[in-house]
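In: Predicted model and sequence follow; I will ask about them next.
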Amino acid sequence: MVSNYQTMQEPSVQNNENDSTSKEPQLSNEPEGSVEAGEPEEPTYSEGGPKAILILFGCFCAFFSALSMLNSIGAYQASISQDQLKQIPQGSIGWIFGFHGFFSFFSGLFFGPLFDAWGPKPLAAAASCTTAVTYLTLGVCRTYWEFFLCIGVMGGLTTALMFTAAMGTVQHWFFRHRGMATGIAVSGGSVGGIVFPTILGALIPRLGFQWATRVVGLTLVPVSLISLLLMKARFSAPFHSWRSIVPSLSPLRRLRNLLLAGSLFFVETSIFIPVAYLASYGLQQGLPESISYRLLTFLNVGSLIGRWLPGYLGDKIGRFNAFILALVLCLVSVLGIWLPAGSNKAQITAFAILFGIGSGSGISLAPACLSQLCNIEEYGRFFTTFYTVASFGSLIGIPISGQILEATKGDFYGLIVFAGLAYGCALFLLTLVRVLEVGWAFTTKF
């Protein structure tokens, strides 16, 4: 097994009527075209067929379960800040959801090596159990620390387990169409983000918070069990000892990897700010409650498009190229549309959809970009190392925004500028990575 993480070259495609697989090139320190005697055979990828499609559907279900709370945090935040925790400052409430995003990715550092060694099923089984516990206890939470433990800790752990299992599984089954396949899988989270804010907005006034969250849980547990049954890995890293599954930050030793981790940090800092505060922004601007909650639905509709379309585009023009274009769209939508929107309902809705398209690509394109830089057998460790760095952005983004909102006495101007600046930093670092690897010519596929 090769220990260094080198940039993947475009795979060669063999025209064989009886073999529809494409081969991923062996990573090596040798010049392109050199092959050592006795070199292990390159891994092959299904790229399609009934089995791969069924497994992709299992990953879709996994993301539907894993990301539904993360993509619906605005609905939960708006509800508990007006009811159970109405005496708690917004900045303090923000730490609940900030820690949820942080723990969702940080704890994955420990699960990535486990995925490499044993595949997705142990992680998905644990996630199914924690999903049930999370939603059974969420409805009875009343105090700040109860919500923190339920949403921040247990909810974050659930997301980390299922997210790691599903993301690694997609990379094992697709190479040429990896961007599009990843986008289709993670769009399950967008579907959850469309469905559950609508459910919560409709059921909380009628049934109360407790029964509304139970309905969400009764929906998610069966879906997570479907993902457990369908997901399956194709490759595994050799298990020599327990040290082989210990988390490692060694991929960050290379400059381009460190810059990419920094870009993902700023993406995660900013991506959840509109998700968390867009419903509250609508209420503050005087929009009806039903419309304010529906803004999250519009955002997730855009995210649904943004998770598969940029992935398809990335397979054509290069995944890093497509990711850069997506960050440009995020930056323009935040500073060019949301910042001057005020109470203009059409403009706020346009922002929600366009930002959803741009931000949705972050979850589909970033993992596909990372897969170009490592051996597929060690993708779990590599992927979770980067997202451990990014998790600290998830931790601070929402709470800092809440503090800004308090400091400006409810004026969202500073919060929006903060989100835009974070996206600007992410765009700069990602562009720098691309320039270091292939230069300035954007006609180069990378």
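Out: That came in fine, so what should we check first?
In: drop to CA atoms for contacts and neighbour counts, all remaining ones
Out: Will do.
In: and residue 141, that one's in a strand?
Out: No. Membership of residue 141 in a strand is not supported by DSSP: H, G, I helix; E, B strand; the rest coil, which gives coil.
In: which residues sit in contact with it?
Out: Counting by CA atoms under 8 Å, 6 or more residues apart in numbering, residue 141 makes contact with 147, 150.
In: Put this next to the first one:
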Amino acid sequence: MHAVQPRAKLFYGWFVVAAAFVVTFIGFGSAYTFSSFVESLQRDFGASRGSVSLVFSFAGFLYFGLGVISGPLADRWGARRLAALGMALVGLGLLLASQAQTIIEVYAAYSIGIGAGVGVAYVPTLGAVQRWFVRRRGFASGLAVSGIGVGTLVMPPLATWLIASLGWRDAYLVLGILAALAGIGSSLLIADDPRRYGTGPDGDPLNAVSSAPVRHGVSIGDAVRTPRFAGLYAACLISAFGVFVPFVHLVPFAVDHQVTPALAVLLLGMIGVGSTAGRFFLGSIADRVGRDTFLTAMYAGMAASLAIWAVAGGFWSLTVFALLFGVFYGGWVAILPAVVTDHFGGRNVGGIIGILYTSVAFGTLLGPSAAGFAYDVSHSYFIPVAISAAANLVAAVIAVATTRTASPIASMA
């Protein structure tokens, strides 16, 4: 008789990836539901559309800016606690919005509750995923952050349906309860160290990785003083000034070019479709071609797609731009945490990613508003869009130069 082979256990790292997917789905999906509530809020509170952009700018700054605090805290206290706290804040922000009596209270609940909630949960969750993988780090990271794209596609239509069925207050109430239950529940699956589950990264046996501790890596202070980090930070900062311009200005650009408002809104959905595809499928390609090379290609791809936007006019040419831009943007978001872990190790990855993401926070805060001021002066989007394309081309050049600097983690081997 043949001996019965024991069934191999499913590697727990994939549960961490699934949890991260839900956290990003709930967090960013809840954030992007705001557009579904604008009409109701305008009707009940007399809010202007111009004030809405301030909500997105402030919330976006918190998404990425708070990582400088939540990342190091997660390295010390564990990502599970920070992710659960962040999801609780998202749920609380939605619940408070349902009880608001003024538009200012809605903005405060949304910006501070959801913005801070995502800011507390996002970087710790991504940092946890990085520690569970080495060979397939790009693929795993891509799957984790694809929750952002899927949440952008699913949550706003769900909010619209709830508003039509229940009214905007009860819609916020239902979304708040769902966000808290699903977000906190999934956060409890997050774990930082595969060794506690009897395995090494990628599911390798412990005896095969005993000489490479999972949390091995450079300190935060040493990391931020390296040329490698300086190059990554500069590329992210310059790129981010242009990356978030489409999320604010693509719809008004399309309307200015005789695209109906209903079709113009669909263009944001096309960015979501492309972004989801980029996050799902490009991470595994990055693992094969090299994640540094892949990051450079994402900057170049965003530059090329933004150049298409600069000369586009009709709905179909803008659709091509939106899909292409979404793919490269999604690939950029997916691979960046993996590149950080490749070069600085896993010991302080949350804190290092958090500091790096302050560059993205400043880009989110300043880029779209600067584009708006440029439009006010020139009455055209050509200059801000062209500058956005040029910024990402410069970021690609910086990324190439950065690959020629020494990798800090390699010097420790």
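Out: Perfect, thanks for sending it. Quick caveat: nothing in here was measured; it's all calculated off a predicted structure.
In: show me where the first structure has strands.
Out: 22-23, 44-45 (DSSP state E).
In: Which elements pack onto the first one?
Out: Which is strand 22-23 of the first structure. Contacts defined by 3 or more CA pairs under 8 Å, 6 or more residues apart in numbering; DSSP states H and E place strand 22-23 of the first structure against strand 44-45.
In: Which secondary structure elements does the strand it packs on sit against?
Out: Using 3+ CA pairs under 8 Å, 6+ apart, strand 44-45 of the first structure sits against strand 22-23.
In: can you give me how far the strand it packs on is from the chain middle?
Out: 27 Å (CA atoms, centre = their mean, to the nearest Å).
In: For the strands of the first structure, could you give me a markdown table that also reports distance to residue 62 of the first structure?
Out: Below are the strands of the first structure laid out as a markdown table (distance: least, CA to CA, whole Å):
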| stretch | distance to residue 62 of the first structure |
| --- | --- |
| strand 22-23 | 26 |
| strand 44-45 | 21 |
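In: Show me the one of these that comes nearest residue 357 of the first structure.
Out: strand 44-45 (28.5 Å; CA to CA).
In: Just give me the match in the second structure for residue 293 of the first structure.
Out: When the second structure is aligned by TM-score structural alignment, the residue opposite residue 293 of the first structure is residue 265.
In: ok, now which ones touch the residue nearest to that match when sequence neighbours are not counted?
Out: Leaving aside its sequence neighbours, residue 265 of the second structure sits nearest to residue 251 (CA to CA, 6 or more residues apart in numbering; 6.0 Å). Contact partners of residue 251 of the second structure, counting by CA under 8 Å, 6+ apart, are 261, 264-265, 267-268.
In: and if you look at residue 148 of the first structure?
Out: residue 96.
In: Please tell me how far it sits from residue 271 of the first structure.
Out: Per CA to CA, to the nearest Å, residue 148 of the first structure is found 21 Å from residue 271 of the first structure.
In: what's the answer for residue 363 of the first structure, then?
Out: 10 Å.
In: With neighbour numbers in mind, choose between these two.
Out: residue 271 (25 against 21; other CA atoms under 10 Å).
In: What does residue 53 of the first structure correspond to in the second structure?
Out: Using TM-score structural alignment, residue 53 of the first structure pairs with residue 14 in the second structure.
In: Pull the number of nearby residues for residue 120 of the second structure.
Out: Residues near residue 120 of the second structure, counting by other CA under 10 Å: 33.
In: and the gap between it and residue 407 of the second structure?
Out: Residue 120 of the second structure is 28 Å from residue 407 of the second structure, by CA to CA.
In: With residue 119 of the second structure instead?
Out: 28 Å.
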